[in-house]
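Colleague: task: produce atomic coordinates for the following.
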Amino acid sequence: MKDKLIKVIGAGVGGVDVSSEHIKWADLLVGGERLLKEINSSKEKLLIKGSIKHILKRIAVAIKEGKKVLVVSDGDPLFFGIGKRMIQEFGKECVEIHPNVTVSQVACARLGIPFDEIKVVSIHGKKEFFYVLSALMQSDIVGIYTDGAEGPKRIAKELLKREIRDFFMIVLEELETDKERIREFKKIEHVLEEDFFDLNFAVLRRISGSKHTLKIGMDDSFYRHERGLITKKEIRVISISKLELKSDSTVWDIGAGCGSVGIECSCISKEGRIFCIEKELKRFLMIKENIKRTGAYIVEAVCGKAPDCLKELPSADRVFVGGGLSEDPLMLEHISRYMKQDGIIVINIALIENLANVLAFIKEKGWEFELTQVMISRSHPIGKSTAFSPLNPVFIIKVEKRSKNVVKDRKEK
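Modeller: All right, here's what the predicted structure looks like:
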C-alpha cells in the first residue's frame, strides 16, 4: 500500500504501542500529552490541546510543507477517536488508519462480556447526556467513555437526577497497567463517595428483573392518568404513524397529559430528543412516573405552558398537539416559528368548534394539511354475547411545514 500523507495510529491500551518504523517515517508527531510523553523521539511534536480546529490547521500547513504527519490516538482511531475527523478534513485518500485494541474491548474481556452485546457511547467533551439515555433504552449493557476522574460521578448524578435505578455500575481504571483497578457499585449513589483515576471506563448493567415493557399502543390502563385524560391507544397509534418519525427526531408533545404519545414516540426515535410539555403540575408528575414505568429514558417532562416554554427547548422537527389550542388558537403560529423547517405537526381535536377554528387558521396561512376522522368502538360482553361501545370520534390533522409555511425560523440550540 502506497504511503499516504497522514497516518493515524491506534496506540493500544496501557501504553503506547507504535512501531519504530512509523516513528522514523514521520516528520511531525501529533497526539495528546500522555501519549506523546511516552514516545521517545526528538521529532517535532504537536500537542492536541484546546481547539481541534487549530490542530487541523497546523497539520494542513505541515502537509503543504511536504512533511509526513503521524497522529497517535488511543485504541481504534475510528471508534470514538480522531480518525473520523481526520478523514472528514483531509479525505480518505490522504489518511491511513492503523487500528489497535480499544479500552472497551479490554473492559469486555475483563468482565466476560461478548463485545457484540454491549452498546458503547462517549460523553468525553460532551455536555449533553442523552447519548447515554438513548443507549440505556437500546441495551442492557452500556459502556461509556468518560471525561476524566469525575466521569463516573457525573454519570451517577445524571442517573440519580432522573431516578434511574435499573442499572448498577462497574468502573474499570488504568486497564493494562500496574494500577489497574475494577470496582462494582450495586447502588449508584455509592459512586459519589469514591475517587477515580483519570483513565477510566464505566459499564452500566441492567439489574436482573428490571426490564421495562414499552411498545406503541400500550393499554391505557398501564399509564397513570387523570380522569381519562389520555390519548386512547388506537388514536395514539394512528397519530404516531402520521408523525412519520425518524430515529433521531426531536419531538414536542404539547399538552401532553400523562405523556403517553411522547413516551411511545421513543420506541422509534431512540436516538432523538422527546419533550412532554404539560402546564399542570399534577399531570407533569404523572408524566415523570410514566417515564419511570416504561423506561423511556430519553423522554423529558417539561412543566410549562406552550408556547412560552418552547423557545427554551431544542427545535423540533415533529410536534404532537393533544391540547391547548382551544385556549390559544394562535399557538400553531408560535409552534411553526420555533420548530424546524420541513417538519410535521399532528393535532388531535375532539370538539367540532375547535376543529372549525383550527382549520380556518390553517387555511388562512395556506398550509398543506390532511384531515382524518377516526371513530373507534371497543367490544364488551353482554351476557353470553358481544357488543360494541363507541369512543368519542377524534379528528386528526396533519400539517406539513414546508419552507413557504415559515413564519420565522430560529437557530437550532
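Colleague: from now on I want contacts and neighbour counts done on CA atoms only, so please keep to that.
Modeller: Noted.
Colleague: ok, Lys45 - contacts?
Modeller: Remark: with contacts taken as C-alpha atoms under 8 Å, 6 or more residues apart in numbering, Lys45 is in contact with Leu28, Leu29, Val30, Leu36.
Colleague: now do Lys246
Modeller: Here Lys246 is in contact with Ile268, Ser269 (C-alpha under 8 Å, 6+ apart).
Colleague: let's see it at 6 Å
Modeller: By C-alpha atoms under 6 Å, 6 or more residues apart in numbering, the contact set of Lys246 is Ser269.
Colleague: that one and Cys267, how far apart?
Modeller: Counting by C-alpha to C-alpha, to the nearest Å, the separation of Lys246 from Cys267 is 10 Å.
Colleague: what's the answer for Ser379, then?
Modeller: 27 Å.
Colleague: again, but for Arg85
Modeller: In this view, Arg85 and Cys267 are 31 Å apart by C-alpha to C-alpha.
Colleague: so between these two, which is more surrounded?
Modeller: Counted by other C-alpha atoms under 10 Å, Arg85 and Cys267 do not tie: Cys267 has more neighbours, with 17 against 14.
Colleague: quick check: closest non-adjacent residue to that one.
Modeller: Lys215 (6.3 Å; C-alpha to C-alpha, 6 or more residues apart in numbering).
Colleague: this one as well, want them side by side:
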Amino acid sequence: MADLPWLTIIGLGEDGPEGLTSASLAALNGAEIVMGPDRHLALLPDTGAERVTWPVPFADGIEKLLSYRGRKVAVLASGDPFWFGAGSVLVRHLSPGEWRAFPGVSCFSLAAARLGWALDKTTCLGLHATPLSHLRPDLAPGTRLIVTLRDGEGPAALAAYLTGEGFGDSQLHVLQSLAGPAEQITTHTASALTPQTAFTHPVCVAVEVQGQGACLSQASGLSDDWFDHDGQITKRPVRALTLSALAPRAGEHLWDIGGGSGSIAIEWLLTHPATQATVIEAVPERAARIAKNAARLGAARLKVVTGTAPDALEGLAPPDAVFIGGGLSAALLARLGDVAQGARIVANAVTLESEALLTQTHADRGGNLHRIALSEAVPLGSKHGWKSAFPIVQWSGRL
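Modeller: Model prediction:
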C-alpha cells in the first residue's frame, strides 16, 4: 500500500459508487481525503475520509490539492476524466509516479448508447469551458455532435447559437443526469427551444445538424467572405497555395507575421485541433479584428500579438513553421534564422523590392521560388475580360 501513488483520480457517474470497479472502490475506501464537487461527494457513503469541496473556478483547487501531497487523496471527476475532463489538467502538475486513474463511463459513451449512435462517426466536443463557436467548423447538415455544456442554461444558449448560424432546424437531444436516478432525455428543435426552458446539470446535448446555414469547407482556401478585413487579406487562391506550402501537421505551431485578417493562421488552426498559431500584427485595429475572426470561426485558441517583428517575436513559443505576409525585410529573415532555426518558412512578396529579396534568398538558401499570376473574369462592356491581379512571388524553404 505504501508504494501506491498518493493521488487517485476516480471517474464517478451519476449512480455514485454503484458504477465503480472493485479497484476504484478500494482506492476510495483507502483515501484519507476525498476531493470533488459537492454533487459527487453527496453520492458517497461515509468512508471516514475528510471531504473537501473542489472550489470554483477549477484552477483554484490545484494548489489545495498539491498541499496534500504525501497523504492518500482521491479526486472525483465525471465519467472519464481524460475525455474533456479534469484528468489532463491535474496531471500537468504531477510527476508520472504520483498518480493513478480509474476512468468511468464517459457521458459521450452513455449518450451514444441511449440514442443508438455510432460513436466513431460522431464528433464529441467539450464546450463546458469553451466558446460555442468552437463547433462552427462541424456545422453541416447530416453531422452528428455530442457536446458537454457548463450548466443547465447551456442547451438554450446552444440552440440560440445554432439558430443564429442558420441551423435552427437541428434536433437537440438534451440528456440530463445520465445513468443516475434522475436521468431524463428530451428532444427539441433548436429554433423552438427558449431560454426559459430549464435543465438540470450535469447535461450534455446530442445534435443532429440540419438547416441552410453556411458550411465551412474542409479544404484550404476558404472564401474571403468568411473573414472580416480592411483589404489586407491573403486572397483565397493564394491562401490555398500558401497553406499547401506551409504543410500544417498535427501539434505544430505557426508564426503568422503581418497577420492582416488572420486568414492564414485561422485556416492553419482549422486543419487539426492540436495545431497552434501566433499572429503578429502591428496595427491594433487589425489585431482586434483577427481575434474576432478567429473566435467566430472556431479558432479562439489563436494567440494574437500586437507589435512589429522582429521585436515582437521575443518570448514566443518556438514555431514549426513561419509565414511572412507583411513586413518582409533582410533583418527579419536574419533574425528568424536565429530564433526559429530549422522551421519551415513561406514568404509572399508583391513589391519589386521584396521580390528581389526573395530571389536573392532563394539563391543563397535554396528552397522553392514561385511566381503566381492570377486573373479574374470581370464585365467588360456587354462582355467579359480578364483582370490581372498583382503577381505574387513566393519563396518556401527552411530557416
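Colleague: hang on, the earlier thing: which of the contacts of Lys45 of structure 1 show up in structure 2 as well?
Modeller: Retained in structure 2 (both residues aligned by TM-score structural alignment, their matches' C-alpha atoms under 8 Å) from the contacts of Lys45 of structure 1: Leu28, Leu29, Val30.
Colleague: which two among the contacts of Lys45 of structure 1 are spaced furthest apart?
Modeller: Pairwise distances across these peak at 11.3 Å for Leu28 and Leu36 (criterion: C-alpha to C-alpha).
Colleague: okay, buried residues for the helix or strand where Val399 of structure 1 lies please.
Modeller: Per DSSP states H and E: Val399 of structure 1 is located in strand 394-401. Across strand 394-401 of structure 1, burial judged by 16 or more other C-alpha atoms under 10 Å covers Val394, Phe395, Ile396, Ile397, Lys398, Val399, Glu400, Lys401.
Colleague: ok, now stretch 325-341 of structure 2?
Modeller: So for stretch 325-341 of structure 2, counting by 16+ other C-alpha under 10 Å, buried means Gly325, Gly326, Gly327, Leu328, Ser329, Leu333, Arg335, Leu336, Val339, Ala340.
Colleague: in a strand, the residue nearest to Cys267 of structure 1, correct?
Modeller: No. Going by DSSP: H, G, I helix; E, B strand; the rest coil, the assignment for Lys215 of structure 1 is coil, not a strand.
Colleague: now do the same for it: its match in structure 2.
Modeller: With TM-score structural alignment as the criterion, Lys215 of structure 1 lines up with Ala219 in structure 2.
Colleague: now its match: how far from Arg249 of structure 2?
Modeller: With C-alpha to C-alpha as the criterion, Ala219 of structure 2 and Arg249 of structure 2 are 14 Å apart.
Colleague: what's the closest non-adjacent residue to the residue nearest to the spatial centre of structure 2?
Modeller: For structure 2, the residue nearest the mean C-alpha position is Pro273 (5.3 Å; C-alpha atoms, centre = their mean). In space, and not counting its chain neighbours, Pro273 of structure 2 is closest to Ala250: 7.5 Å by C-alpha to C-alpha, 6+ apart.
Colleague: same question for Val304 of structure 2.
Modeller: Nearest non-adjacent residue to Val304 of structure 2 (C-alpha to C-alpha, 6+ apart): Val279, at 4.9 Å.
Colleague: residues near that neighbour, how many?
Modeller: Around Val279 of structure 2 there are 27 residues (other C-alpha under 10 Å).
Colleague: am I right that it sits in a helix?
Modeller: No. Counting by three-state DSSP, Val279 of structure 2 is not found in a helix; it is strand.
Colleague: so who does it touch?
Modeller: Trp255, Asp256, Ile257, Gly259, Val304, Val305.
Colleague: between the residues you listed, which is nearest Gly116 of structure 2?
Modeller: Among the contacts of Val279 of structure 2, Val304 lies closest to Gly116 of structure 2 (C-alpha to C-alpha), at 41.9 Å.
Colleague: now the closest one: which helix or strand?
Modeller: For Val304 of structure 2, the enclosing helix or strand under DSSP H and E is strand 303-306.
Colleague: before we move on, what about Asn348 of structure 2?
Modeller: Per DSSP H and E: strand 344-349 holds Asn348 of structure 2.
Colleague: could you check the angle the next helix or strand after that strand makes with strand 344-349?
Modeller: The helix or strand immediately downstream of strand 344-349 of structure 2 is helix 352-365, counting by DSSP H and E. Interaxial angle, helix 352-365 of structure 2 versus strand 344-349 (axes from the mean of the first three to the mean of the last three C-alpha atoms, to 10 degrees): 150 degrees.
Colleague: that older thread, filter the contacts of Lys45 of structure 1 down to the ones in helices?
Modeller: Among these, DSSP state H puts Leu36 in helices.
Colleague: which members of the contacts of Lys45 of structure 1 occur in strands, if any?
Modeller: Within the contacts of Lys45 of structure 1, residues falling in strands by DSSP state E are Leu28, Leu29, Val30.
Colleague: I'd like to know how many residues surround the second one.
Modeller: Around Leu29 of structure 1 there are 22 other residues, counting by other C-alpha under 10 Å.
Colleague: that one against Val72, yeah?
Modeller: No. Taking contacts as C-alpha atoms under 6 Å, Leu29 of structure 1 lies outside contact range of Val72: 7.4 Å.
Colleague: Ser315 of structure 1 contacts Arg337, doesn't it?
Modeller: No. Ser315 of structure 1 lies out of contact with Arg337 (C-alpha under 6 Å); the separation is 9.7 Å.
Colleague: higher neighbour count, the two?
Modeller: Ser315 (23 against 19).
Colleague: tell me the SS of that one?
Modeller: Classified using three-state DSSP, Ser315 of structure 1 is coil.
Colleague: ok, for it, nearest residue in space, not its chain neighbours?
Modeller: Met339 (4.9 Å).
Colleague: ok so, going back, next, format the ones in strands among the contacts of Lys45 of structure 1 as CSV and append distance to Leu47 of structure 1.
Modeller: Conversion of those to CSV gives the following (distance: C-alpha to C-alpha, whole Å):
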residue, distance to Leu47 of structure 1
Leu28, 11
Leu29, 8
Val30, 6
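Colleague: now Arg296 of structure 2: how far from Ala312 of structure 2?
Modeller: As judged by C-alpha to C-alpha, Arg296 of structure 2 and Ala312 of structure 2 stand 25 Å apart.
Colleague: so between the two, which is more surrounded?
Modeller: Set Arg296 of structure 2 next to Ala312 and count neighbours by other C-alpha under 10 Å: Arg296 wins out with 18 against 15.
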